[in-house]
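>>> Sequence below, structure please.
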Amino acid sequence: MQTSGTHLVHAQSGTPSSARRSVLKTVALATACMFACGAGWAQSAPLPKGGAVNLAMVGEPQGLDPMVSTADLVGTIMQHVYEPLYTFDANWNIAPMLAESLPAVSKDGLSYTIPLRKGVKFHNGRDLTADDVVASLQRWMELSPRGKAVGKEVASLTAKGPLSVELKLKNPYAPLLAQLALPSGMAAIMAKDSIAPQLKEFIGTGPYKFKERRPDQFTVLTRYEGYAARKEPASGYAGKREAVLDELRFVPVPSANTRVEGALSGQFQYADLLPVEAMGRVEKGAPAVVPIVTKNFGFPYIVFNTKEGVLASQPVRRAVQTAVGTGELMAAGFGDNRFFNVEPNFFPKGTPYYSDAGSKFYNERNPQLAKDQAAKAGYSADQTVRIMASRQYEFHYNMALVMAEQLKKAGFKTDLQVVDWATLVQRRNDPKLWDVYFTHSGLLPEPMLSPPQLGDGAPGWWDSADKKASLSAFNQETNPAKRGALWGKVQQAVYDEVPFIEVGKFNSLSARSAKLQGYTPAIWPFFWNTALKN
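Got it, this is the predicted structure:
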């Protein structure tokens, strides 16, 4: 997503505590098992090794650098090649991956000492060292939108011996470990000798290594025989990872209907993000095809260009917000109300970050008031609002169609530009090319993880005194209860300044072959610990 390019509760940085575990358990229950309850993370019997799978993705990744792009598609593929220091388990707790354990944190919350696992090998056969970690994180803080936000909080980053890293902060920063754990815009640990502004080699420590990419055809990863797995049982993205399959072939399939047909015919062993209206057809494909419904998968949102163009004016953005009926958009995007919720709160009730702040500005759908607001703001009817959307995410396109009509009723001139997803991701970096684009994000365990517009420099370029003040207070507070109360001020700032509109929340539909064993639904699908039934 986006991100596509992904929120849901805080994983407190620092030494683990009963309070943190309590908060995360509350969230895990309240979000109805984003990791698909009952699917099971560990296999009781050994999986049969070998075989190759065709995995139908929504499109072509615009690149394979997991730091530079926050697009979910890039993170989904490259999380098999690269690994982070920390990751998330099945209950969205922070868990170590390349780190040996959770960090030792100083009493003032400013110094993190991170021990590294011994004997981890890169795909070039060399052992992982602290120098690789430091070089990787420095690159992440220079190039990644998420990394840049973290970099502003970091005072120093140094190697303390061959297998220890020390990270010092300028101020307490609660989201640190969650930022280091996210697959999207990943703080990927790379072989130091492979690092460059533009990667030419993709050398990580993951269970699969990069083999080949043919644009618009496939990206192929193969099993890394020298992979050093963790010993803990598999849980979410954490614990033991095993490359059981010989080969993963990620195939770009922009047409949602083609992904459906390919899943039903057996051409694809997995088909990602299918239109919800295909549910009946997928169910009829049983027992050969298994529908996958991932609950509380994510939220669509509409990003505004606050830097240039007609929507650089906050009063004009406010008028657009008044014109938009998010209920109509969600109905257009998902149809079946079992697949979506229309609600103004960014986080569900029962979670620490639930707030109704700004809710009066949600789902107004008032064209006359919007027209009056636009006129007062100086909007001229000859100014075009350029809306970008991609049909590779069919719900984006369907919502964009409805929004264009809602804006026309409010007197706005619109231009709906339908492009492939890779083009949209490329064009959104140029503020001269667009005014609005549609995307979505997963419901994640830390508010600062998504959407990236909460950070700095992401497309949309939201920057204001209110944003900085509310986020600074929120991020420096490490007490979960106090932090939850501060989230409301951040949410209010989003509603007041309209850098984006969160449309609602949705469940996702994908499908897999019944022969694909061990697969468990997740926001970023992964295929370690999966096998093909003979």
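>>> Going by C-alpha atoms from here, please, whenever you check contacts or count neighbours.
OK.
>>> does Gln413 really touch Ile387, like I thought?
Check again: residue 413 is Lys, not Gln. No: judged on Cα atoms under 8 Å, Lys413 makes no contact with Ile387 at a distance of 10.6 Å.
>>> quick one, which of the two is more surrounded?
Set Lys413 next to Ile387 and count neighbours by other Cα atoms under 10 Å: Ile387 wins out with 23 against 17.
>>> could you pull out the helices for the stretch 151-300 of the chain?
176-181, 256-265, 279-284 (DSSP state H, counting those that start in this stretch).
>>> Relative to Ser136, how far out is Phe268?
Phe268 sits 35 Å away from Ser136, going by Cα to Cα, to the nearest Å.
>>> what's the closest non-adjacent residue to Gln392?
Pro254 (4.8 Å; Cα to Cα, 6 or more residues apart in numbering).
>>> With Gln368 instead?
Nearest to Gln368 is Ala410, by Cα to Cα, 6+ apart, at 6.1 Å.
>>> From what I see, that neighbour and Ala323 are in contact.
Yes: if you go by Cα under 8 Å, Ala410 and Ala323 touch, sitting 6.2 Å apart.
>>> Skip the chain neighbours and tell me the closest residue to Tyr227.
Closest residue in space to Tyr227, ignoring its immediate chain neighbours: Pro207 at 5.5 Å, by Cα to Cα, 6+ apart.
>>> Next, count neighbours for that neighbour.
There are 27 residues near Pro207, going by other Cα under 10 Å.
>>> Hmm, Glu83 and it touching each other?
No: with contact defined as Cα under 8 Å, Pro207 does not reach Glu83; the gap is 9.1 Å.
>>> The strand or helix carrying Val490 packs against which elements?
Element membership for Val490 (DSSP states H and E) is helix 480-497. Using 3 or more Cα pairs under 8 Å, 6 or more residues apart in numbering; DSSP states H and E, the elements in contact with helix 480-497 are helix 18-30, helix 314-323, helix 465-476.
>>> how about this one, so we can line them up?
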Amino acid sequence: MKVRVPCSLAALLLLTGCVAVQPVQPAPDREDVTGVAIGSRPVADGGDLVMALSAEPDKLDPTTSSSLYTRYVMNAVCEKLYDIDADGNLVPQLAAALPTISPDGLTVTIPVRTGPVFADGTPFDAAAVVTTLQRNLTLEGSSRKSELGPVADVTAPDPATVVVRYKTPFSPLTAALADRAGMIMSPTALAAEGTNFGAHPVCVGPFKFVERVPQTSITVERDPLYYAADEVHLDTITYRIMTDANIRAANLRSGDVQVADSLSPQDVDALAQEKDVGLLQTGSFGYQAVTFNLGNTEGTGKPPGRIDTPLATDPRIREAFSLSVDRTALVNSVFNNWYEPACSFVPPDSTYSTEASEACPTYDPARAKQLLTEAGVELPYRFTMATSNTADSLRLAQALQASVVAGGFDLTIQPVEYSTLLDQQTSGDFEAVQLGWSGRVDPNGNSASFLSTGAGNNYSGYSSPEADDLVKAAARATDPAQRAELYGKLVTVVQRDNPIVYLYRQRSITGYTTQDPGVAGIETYADGVVRLSRAAFLAGGK
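So this is what the prediction gives:
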């Protein structure tokens, strides 16, 4: 289904006429609340926690997954070599310590824990790590290959040591191993399941996979083999799929679910006043954006093809679209000032943020129309944008649709169910798509896989030798200031070519029940993942 909203309807969506929006208000200070600690309060041993999940995860396979919601589930069942803490620092998880790097930057040595076992009883050791990393590097359709960089080989000289050798230095490795690339899978299960691993995932984790009911729920249960089983309190976690934000909020209020992710900014101010609801909120490493299909004709990871439309071939049209978007006004009107405008893949609080990475195209619809005229296309220029069919996504899409009219565009909206939209994005079955990325602590994780020619998440099919060189140079550099400068240059190239037009950064807003007995031990960080592995029901009241 495709939707074209007339100006009169757009006015009902907090827009006035076809372009103007509510007066922009200064964004309030939002204090991060990343967790609700157990502290000295007694907790129950056991219990079945239900989390309302805002979208259906894709395959529970760390090598191929691209969904944030898969990361929620996998965080409970599949530990990584490294993780981040609430402050964004990299910390060991299945690794025994941070890596050591040779003076030439080509050899990375990772000490790993001894003693853990996978949920199927297979011993965890360096050889198992090698098996996972080699799969990430070689499996067809891997989304992790580009995240790991130019690996020459991976070896395990002894059971407690992994050595990664590089063709050229690669600074972002530790950060990459703090996400899906570092989730270590049971070699026994990989041998048995092959590419079907995602249907029966087996890892080292506080919980183990039990069952999945498509479009309904995913259930995990406490793993007695987990090396820190005494720190795990719940018996089970059920991730119940609830795509409607209003339904998630209603279930949270009623106590039918104890945790709910991605609460809508439309609901959060009211929820904050509820006596039986607590809220976690934090900024994001990631972004929401519009991605244009420039050459994704055979699917991601394949060499780009050619798409003979003005939108795909003429960067002036994409620049005109970027100039037609009033990001600040959109955030103010659509998201009640809970989110922040964004114009690049580098978050403003990052070590690697610079003036260049924070530079935002000026809202200039007159210049946008001039660029379209120079490109020789008929006005208004028409194209179709696919987006998730959730209320907040449609609200944004309709606001965008109205906003870009002044710049000379006639945008048609195509609402699509989230998991189907991920498939369309991967296969290249779109003209433009509005989706986001939950973000990584190192900018390489927000850029290389999306902007490098033929990379696993290069949904645009973008290919630029200049961008490729900058991605590689930033990954090779070891000095943070030099890396920051290179990422700023990369942002400048991307804003020139506009394969991706960045729009805004979300705040991760997670609700939890405080109704007796209440829950604690829940955390959410700037990587967007809600962490439940140490969650518990409180004993003896709140």
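>>> Would you mind finding the longest strand in structure 1?
Longest strand in structure 1 by number of residues (criterion: DSSP state E): strand 289-304.
>>> Report the mean deviation for it after fitting onto structure 2.
On superposition with structure 2, the mean distance recorded for strand 289-304 of structure 1 (mean Cα distance after the TM-score superposition for structure 1) is 2.7 Å.
>>> okay, the angle between that strand and helix 314-323?
Taking axes from the mean of the first three to the mean of the last three Cα atoms, to 10 degrees, one finds strand 289-304 of structure 1 and helix 314-323 inclined to each other by 140 degrees.
>>> Quick check, Phe345 of structure 2 in contact with Tyr287.
Yes: under the criterion of Cα under 8 Å, Phe345 of structure 2 makes contact with Tyr287 at 6.7 Å.
>>> Have a look at Ala410 and Ala323 of structure 1 and say which one is more surrounded.
Neighbour tally, Ala410 of structure 1 and Ala323, criterion other Cα under 10 Å: the higher count belongs to Ala323, 28 against 23.
>>> Relative to Lys408 of structure 1, how far out is the more buried one?
Taking Cα to Cα, one finds Ala323 of structure 1 at 9 Å from Lys408 of structure 1.
>>> how many neighbours does Ala475 of structure 2 have?
Ala475 of structure 2 has 24 nearby residues by other Cα under 10 Å.
>>> Check which helix or strand Thr87 of structure 1 maps to.
For Thr87 of structure 1, the enclosing helix or strand under DSSP H and E is strand 86-88.
>>> That strand: average distance to aligned residues in structure 2?
Strand 86-88 of structure 1, aligned to structure 2 and superposed, deviates on average by 1.4 Å (mean Cα distance after the TM-score superposition for structure 1).
>>> Tell me where the stretch 251-400 of structure 2 has strands.
Remark: strands assigned in the stretch 251-400 of structure 2 by DSSP state E, counting those that start in this stretch are 259-260, 277-282, 287-292, 340-341, 381-388.
>>> Show me what the last one packs onto, helices and strands only.
Right, the one you point to is strand 381-388 of structure 2. Strand 381-388 of structure 2 sits against helix 391-403, strand 409-416, helix 418-427, strand 432-437, with contacts defined as 3+ Cα pairs under 8 Å, 6+ apart.
>>> So which bits of stretch 353-363 of structure 2 are buried?
For stretch 353-363 of structure 2, a neighbour-count test (16 or more other Cα atoms under 10 Å) marks 353-354, 356-358, 360, 363 as buried.
>>> go on, stretch 485-495 of structure 1?
By neighbour count on 16+ other Cα under 10 Å, the buried set for stretch 485-495 of structure 1 is 486-495.
>>> Using a markdown table, please lay out those together with distance to Phe339 of structure 1.
Compiled in a markdown table, those are given as follows (distance: Cα to Cα, whole Å):
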| residue | distance to Phe339 of structure 1 |
| --- | --- |
| Leu486 | 30 |
| Trp487 | 26 |
| Gly488 | 26 |
| Lys489 | 29 |
| Val490 | 27 |
| Gln491 | 24 |
| Gln492 | 27 |
| Ala493 | 28 |
| Val494 | 25 |
| Tyr495 | 25 |
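>>> now Asn251 of structure 2, nearest residue through space, not along the chain?
With Cα to Cα, 6+ apart as the criterion, Asn251 of structure 2 has its nearest non-adjacent residue at 5.6 Å, and that residue is Val257.
>>> Let me see the contact set for the one you found.
For Val257 of structure 2, the contact set (Cα atoms under 8 Å, 6 or more residues apart in numbering) comprises 49-52, 251, 513.
>>> Mind checking which of the residues you listed are in strands?
Counting by DSSP E, the contacts of Val257 of structure 2 place 49-52, 513 in strands.
>>> where along the stretch 51-200 of structure 1 do the strands fall?
52-57, 86-88, 94-96, 104-105, 111-115, 154-159, 164-169.
>>> Structure 2: matching residues for the fifth one?
Residues 107-111 of structure 2 are the counterpart of strand 111-115 of structure 1, counting by TM-score structural alignment.
>>> Just give me the mean distance for that stretch relative to structure 1.
For stretch 107-111 of structure 2, the mean deviation from structure 1 after alignment is 1.5 Å (mean Cα distance after the TM-score superposition for structure 1).
>>> What lies in contact with that stretch?
Contact with stretch 107-111 of structure 2 is made by 95-102, 160-166, as judged by Cα under 8 Å, 6+ apart.
>>> okay, the helices and strands packed on helix 480-497 of structure 1, which one's buried deepest?
Of these, the one with the most neighbours on average (mean count of other Cα atoms under 10 Å) is helix 314-323, at a mean of 24.
>>> circling back: out of the helices of the stretch 151-300 of structure 1, deepest packed?
Of the helices of the stretch 151-300 of structure 1, helix 176-181 is the most buried (mean count of other Cα under 10 Å), at a mean of 24.
>>> counterpart of that helix in structure 2, which residues?
Alignment note (TM-score structural alignment): helix 176-181 of structure 1 is matched to residues 173-178 of structure 2.
>>> what's next to the matching stretch, contact-wise?
The contact list for stretch 173-178 of structure 2, computed with Cα under 8 Å, 6+ apart, reads 80-84, 90, 98-99, 147-149, 182-183, 440-442, 445.
>>> what do you get for stretch 281-290 of structure 2?
With contact meaning Cα under 8 Å, 6+ apart, stretch 281-290 of structure 2 is reached by 31-34, 342, 344-347, 432-441, 446, 500-510, 524-528.
>>> Of those residues, grab the buried ones for ChimeraX.
The following ChimeraX line selects those of the contacts of stretch 281-290 of structure 2 that are buried, judged by 16+ other Cα under 10 Å:
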select :32,33,34,342,344,345,346,347,432,433,434,435,436,437,438,439,440,441,446,500,501,502,503,504,505,506,507,508,509,510,524,525,526,527,528
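>>> No more questions from me, cheers.
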